[in-house]
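Trainee: Got a predicted structure here, sequence first:
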Amino acid sequence: MGGGRMEEMVPGADAITGVGTRRTRRRVVQTPPRASSTSWEGRYRTWVIGCDAFATILVIATMALAILEITGRPYFLHASGTAAAILFSLPLNRAWSQHVFGEGAEEYRRLGRALIIAAVVVALAGLLFGALDVQPWVFLAVPLVGLIALPQRYVLRKILHHARNKSGTCMLPVMAAGAPGTVRDLIERTRADSHVGWRVEAVCTDSGTGEVGGIAVAGRLDEVAEQVRRGGYRVVAVTSDPYWTPARLQQLAWDLEGTGAELVVAPVLMEIGGPRLNVSGVLGTPLLRVSAPAFTGGRRIIKEVFDRTTAGLGLLVISPVLLVIAVLIKLNDRGPVFYRQRRVGRDGDTFMMIKFRTMVVNADHLRNDLLDANEGSGPLFKMRRDPRVTRVGAVLRRYSLDELPQLFNVLGGTMSLVGPRPPLPEETESYHRAARRRLLVKPGLTGLWQVSGRSDLSWDQSVRLDLRYVEDWSLALDMVILWKTARAVLSGKGAY
């Protein structure tokens, strides 16, 4: 067939997913036709639905049996009504949509919203029918379903990511169409973040010849729909190019009908996404609305209360650990336990950040002697084997235990649990305009930089991640970052 061209893919067995492993060769061959949808998607969605149903039935049945044992009264209507409310709310809130599986906080956000709505429905139904004894089902049963369903979703996601990162299975074949530069950027991003599940397998450009990012050009931009029908690509990613006028994009959307391919148009604002982007129609014209980032309001108040409450409870729980670390530091060299350093907080205000001391007492004075060995990028000073770090300090840094006293900063309101990295005053002096936006919110004990590589990140990568957090912040994103922080700290990767 006269399909697009791509690197040859050799199928292999995958014991976990049942999807053939693909390994690339350098020889370029004709693209073979493939199904317009991938079989693993259906199986993964079935697993998600099955796990949610299992969590619901398990909790509701256990609650019903426990109440029957305590009161001697069967609550069949309460149990069945609560289960029905949950299982109907999940699909209505698109918590089972395959478009949100495997990446980002949106999957968890939809699950949480569905459970909240289910709880409200059960409560209203109790008021409507005079069943005022629905409190256990609203305040206990529904939250318990969430406590079981969320970890199940997380485990399924990790299995999916493992298949994508290790064996290259469970991927969505992508046709990229646009200017060579923007297409190359998309290819690089998909290769760097393979867990997202996109694999660009064919390219269309205005010239229709050559190669982009090691992938052969399959045809011209006016041939995209034809190439998709021949190659059976799952996603058509349209990137910036003068060719793409509104009329041509609309025609492409029409031409792709019936192919099973999803049309994705990359906006110019590549680093803005999540809850700030909304599509609406005005006078029959689709418009991409970009709402202003929220730095105040109800959600920020909730974040503030959550931060301080969690910090206070955390300090109480880990106080024995803090005491042991303090003793070890003191015994190591008889120096002070804590290290205080001036950092820049929200709106450029400075504060004293507190950490466990991990370096020798006169470390700041020795820094100038080590400038030639600096391995950090931008204004950051970093060394993998910093001679100023003590033996105890090396262990504390590896597992980020030195940062635990920053909970006092969170409790005092100068820091947040999640936010941009707290910069030094001299760092902010060299900030360009974009980097200064990091100062619009409180710095965090952890953040996207912490769960995405820590000290292994370049300066530009660190800035980009912090700006992404500032622009797209949400409570769900905070929960995901806190969850991932524990794994990053336990692994010790990127910490020095």
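Mentor: Yes, it's here.
Trainee: okay, CA-based contacts and neighbour counts for the rest of this
Mentor: Fine.
Trainee: Contacts only, for the residue lying closest to residue 393 once chain neighbours are set aside.
Mentor: In this structure, residue 393 finds its nearest non-sequential neighbour in residue 358, 3.7 Å apart by C-alpha to C-alpha, 6 or more residues apart in numbering. Contact partners of residue 358, counting by C-alpha atoms under 8 Å, 6 or more residues apart in numbering, are 329, 389-390, 392-394, 396-397, 402.
Trainee: The same query, at a cut-off of 10 Å, please.
Mentor: Counting by C-alpha atoms under 10 Å, 6 or more residues apart in numbering, residue 358 touches 329, 337-339, 388-397, 401-402.
Trainee: same deal with residue 339?
Mentor: Applying C-alpha under 10 Å, 6+ apart, we find residue 339 in contact with 352-359, 361, 402, 405.
Trainee: quick one: buried residues of the longest helix anywhere in the chain?
Mentor: As assigned by DSSP state H, the longest helix anywhere in the chain is helix 298-333. Neighbour counts using 16 or more other C-alpha atoms under 10 Å place 303-304, 307-308, 310-312, 315, 322, 325-326, 329 of helix 298-333 among the buried residues.
Trainee: Buried among the contacts of residue 339? Need that as a selection in PyMOL.
Mentor: Burial among these is assessed by 16+ other C-alpha under 10 Å; the matching PyMOL selection reads:
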select buried, resi 353+354+355+356+357+358+359+361+402+405
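Trainee: Between the contacts of residue 339, which sits nearest residue 86?
Mentor: Nearest to residue 86 out of the contacts of residue 339 is residue 405 (C-alpha to C-alpha; 40.8 Å).
Trainee: Strands of this structure, residue ranges please.
Mentor: Along the chain, counting by DSSP state E, strands occupy 5-10, 23-30, 172-177, 198-205, 211-212, 215-220, 235-238, 262-265, 277-282, 285-290, 338-344, 350-356, 416-418, 444-446.
Trainee: so how far is the fourth one from its chain's centroid?
Mentor: In this case it means strand 198-205. Distance of strand 198-205 from its chain centroid, counting by C-alpha atoms, centre = their mean, to the nearest Å, is 24 Å.
Trainee: ok and it relative to strand 172-177, angle-wise?
Mentor: 20 degrees (axes from the mean of the first three to the mean of the last three C-alpha atoms, to 10 degrees).
Trainee: In addition, the following structure is provided for comparison:
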Amino acid sequence: MDLSETIKQQPYQDRNKSVGTIAEQRVRADRITLSVRRVILMAEYLGFILTFYILMMVRVLPNYDHVDHYNPIAWASQISVFTDYALFLAILLVLHAFTLIQNQLFSGKADRSILEEYLFDFRAIIFSFLITVGITFLLKTTFLYSRITLVLFAILMLVESLFWLVTRRSIMKHLNNKGTLRSNILIVGAGRVGLDVYNKVIVSRTNKNHFIGYLDDYKSNKDVIGTIAELEMILQKQRIDTIYITIPSEKHIIESMLRTIYKYDVDIRIIPEMFDRMTTVFAFRNDLDYPCLQIVKTPLRGLNVHLKRISDISGSLIIMLVLSPLFLIIAILIKCESKGRVFFKQQRVGKNGLPFQMVKFRSMFNGAERNKSSLLNDNEMTGPAFKMRNDPRVTHIGRFIRKYSLDELPQLWNVLKGDMSLIGPRPPLPEEVERYTDYHWRRMDVLPGMTGLWQVSGRSDLDFEQWIDLDIYYIERWSIALEMKILLKTLPAVVKGSGAY
């Protein structure tokens, strides 16, 4: 039965009453949330003012005799710099409040972790403090302040901000556990995307979100509470705060649903169909008045590319300078053990399929590449890559430098040239790329790297598909934090030497 037919069969009086009741419940929950936030914010600002008052008593008042320590109103006439300190405090708090408002208006994330919230508070306090110092410098009052007093105040603001953040989240958690502020979630569609939404939205945040069930016309289990035609009936039986629609290909059904639930105070969220078929990054655009989802291959673009390039150049130069004696020792050992050049050059495929000559310390006997075809049956790696744990072509010193990835140090030259990066997917051989699927080609969207998720997650102990998945995860979820995580894990992985051969 079509949703519009279900609506027609219901008395208007009953439907109007249900709509009003749902709106009233949502308003009540929103008011409680807003009240908690306002009370905590007020307490936080009163705490800032009290902290400033105590610092004035401890740091400033000892310089003034016969001043009433417990009467801050009289300080204006008794302390010559009081007005300047009060001005500093007022500017700081106004800027801080403005920054918090900006966060509420323009933040794209409705639900953030405590770390994400505190990082923003941290930045807001530091930003406000530095701007205030700049303004007071222009007003020519900076020299009147005690630097230690102001720095102590900024540090205490950071500590108090964390305290009030934990307090607010504890209160909200308590109210969520009681069910007062719990958000009721209904998912339309019990397919793969619907199940994924359940795992990510509900299971990962059990204190806040309460799962009502699925609506699906084709599946039946304990979690499917009805068909799509029964949507409005369910909306009237219990409060629903958010509806996730995971069947975007059914256009006529979605239009009917939207007409039905527009009048209810319910958040409607449609999962775009492409998310069901590919994992990538999207950005919302508005081209010629048409809303568009722009497919973004990686967050590593724009300014991030330049910052990464600067870190690559500076990092590779520092490493080459520090390890130059090690370069010399390895070169001598290679030359002493077997004939041939110290460095081995090999064509690899880089970003967007561009070929380049990668440089390594030679770890095999001279001319070993010509014998590779006779060893293909002994390949221990799945997919197009070739790996052998006991490759007979590898020299004694070569086995050692491979184990600890020392053979890859000359690739720092490739990093300086711009063919590679310090962090990224490993560059494949041309014959490997010839066997790549379209999915495998995703790892060519960024510069190849000397180290990456694959190297710090098991190296050659992983099969080829796991290797590819890690590379694509890095590409699609690139961030400075992920870069730092890989860097911190690289040294222990290299020293341990497991999975390398």
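Mentor: Cool, got the structure. All figures in this text were calculated on a predicted structure; none of them were measured in a lab.
Trainee: Distance to residue 373 of the first structure added to the strands of the first structure, as TSV?
Mentor: Compiled in TSV, the strands of the first structure are given as follows (distance: least, C-alpha to C-alpha, whole Å):
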stretch	distance to residue 373 of the first structure
strand 5-10	43
strand 23-30	40
strand 172-177	42
strand 198-205	39
strand 211-212	38
strand 215-220	39
strand 235-238	43
strand 262-265	45
strand 277-282	43
strand 285-290	44
strand 338-344	22
strand 350-356	24
strand 416-418	31
strand 444-446	27
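Trainee: how about the ones you listed, which one is nearest residue 80 of the first structure?
Mentor: strand 277-282 (36.3 Å).
Trainee: Among the contacts of residue 358 of the first structure, which ones are in helices?
Mentor: 329, 391-397.
Trainee: What distance do you get for residue 235 of the first structure to residue 395 of the first structure?
Mentor: From residue 235 of the first structure over to residue 395 of the first structure the distance is 46 Å, taken as C-alpha to C-alpha, to the nearest Å.
Trainee: In terms of packing, which of those two has more residues around it?
Mentor: The residue with more neighbours, out of residue 235 of the first structure and residue 395, is residue 235; 22 against 16, by other C-alpha atoms under 10 Å.
Trainee: I'd assumed residue 225 was in contact with the more buried one.
Mentor: No. With contact defined as C-alpha atoms under 10 Å, residue 235 of the first structure does not count as touching residue 225 (11.4 Å).
Trainee: Which neighbours do those two have in common?
Mentor: Common contact partners of residue 235 of the first structure and residue 225 (C-alpha under 10 Å, 6+ apart): 175, 261.
Trainee: Look at residue 429 of the second structure and say how many residues are nearby.
Mentor: 17.
Trainee: That one matches what in the first structure?
Mentor: Alignment note (TM-score structural alignment): residue 429 of the second structure maps to residue 424 of the first structure.
Trainee: show me what contacts the closest residue in space to that match that isn't next to it in sequence?
Mentor: Sequence neighbours aside, residue 343 is the residue nearest to residue 424 of the first structure in space, at 4.8 Å (criterion: C-alpha to C-alpha, 6+ apart). Residues near residue 343 of the first structure by C-alpha under 10 Å, 6+ apart: 349-354, 421-428, 443.
Trainee: any chance you could map the helices in the stretch 101-250 of the second structure?
Mentor: In the stretch 101-250 of the second structure, the segments counted as helices under DSSP state H, counting those that start in this stretch are 114-138, 147-178, 192-197, 231-237.
Trainee: Next: the stretch 351-496 of the first structure.
Mentor: Using DSSP H, counting those that start in this stretch, the helices found in the stretch 351-496 of the first structure span residues 363-366, 391-398, 406-412, 425-429, 459-472, 475-491.
Trainee: Would you check the distance separating stretch 281-292 of the second structure from the middle of the chain?
Mentor: Taking C-alpha atoms, centre = their mean, one finds stretch 281-292 of the second structure lying 22 Å from the centre of the chain it belongs to.
Trainee: re earlier: state the pair within the contacts of residue 358 of the first structure that is farthest apart.
Mentor: Maximum pairwise distance among the contacts of residue 358 of the first structure (C-alpha to C-alpha): 17.5 Å, between 388 and 401.
Trainee: Distance check, the equivalent of residue 125 of the first structure over in the second structure against residue 95 of the second structure.
Mentor: By TM-score structural alignment, residue 125 of the first structure lines up with residue 135 in the second structure. Residue 135 of the second structure sits 11 Å away from residue 95 of the second structure, taking C-alpha to C-alpha as the criterion.
Trainee: okay, and the common contacts of these two?
Mentor: Contacts common to residue 135 of the second structure and residue 95, judged by C-alpha under 10 Å, 6+ apart, are residue 129.
Trainee: one step back: any idea which of the contacts of residue 339 of the first structure is closest to residue 209 of the first structure?
Mentor: Taking C-alpha to C-alpha as the measure, residue 209 of the first structure sits nearest to residue 402 out of these, at 54.9 Å.
Trainee: Now do the contacts for the equivalent of residue 360 of the second structure over in the first structure.
Mentor: Using TM-score structural alignment as the criterion, residue 360 of the second structure maps onto residue 355 of the first structure. When contacts are counted by C-alpha under 10 Å, 6+ apart, residue 355 of the first structure touches 337-341, 401-409.
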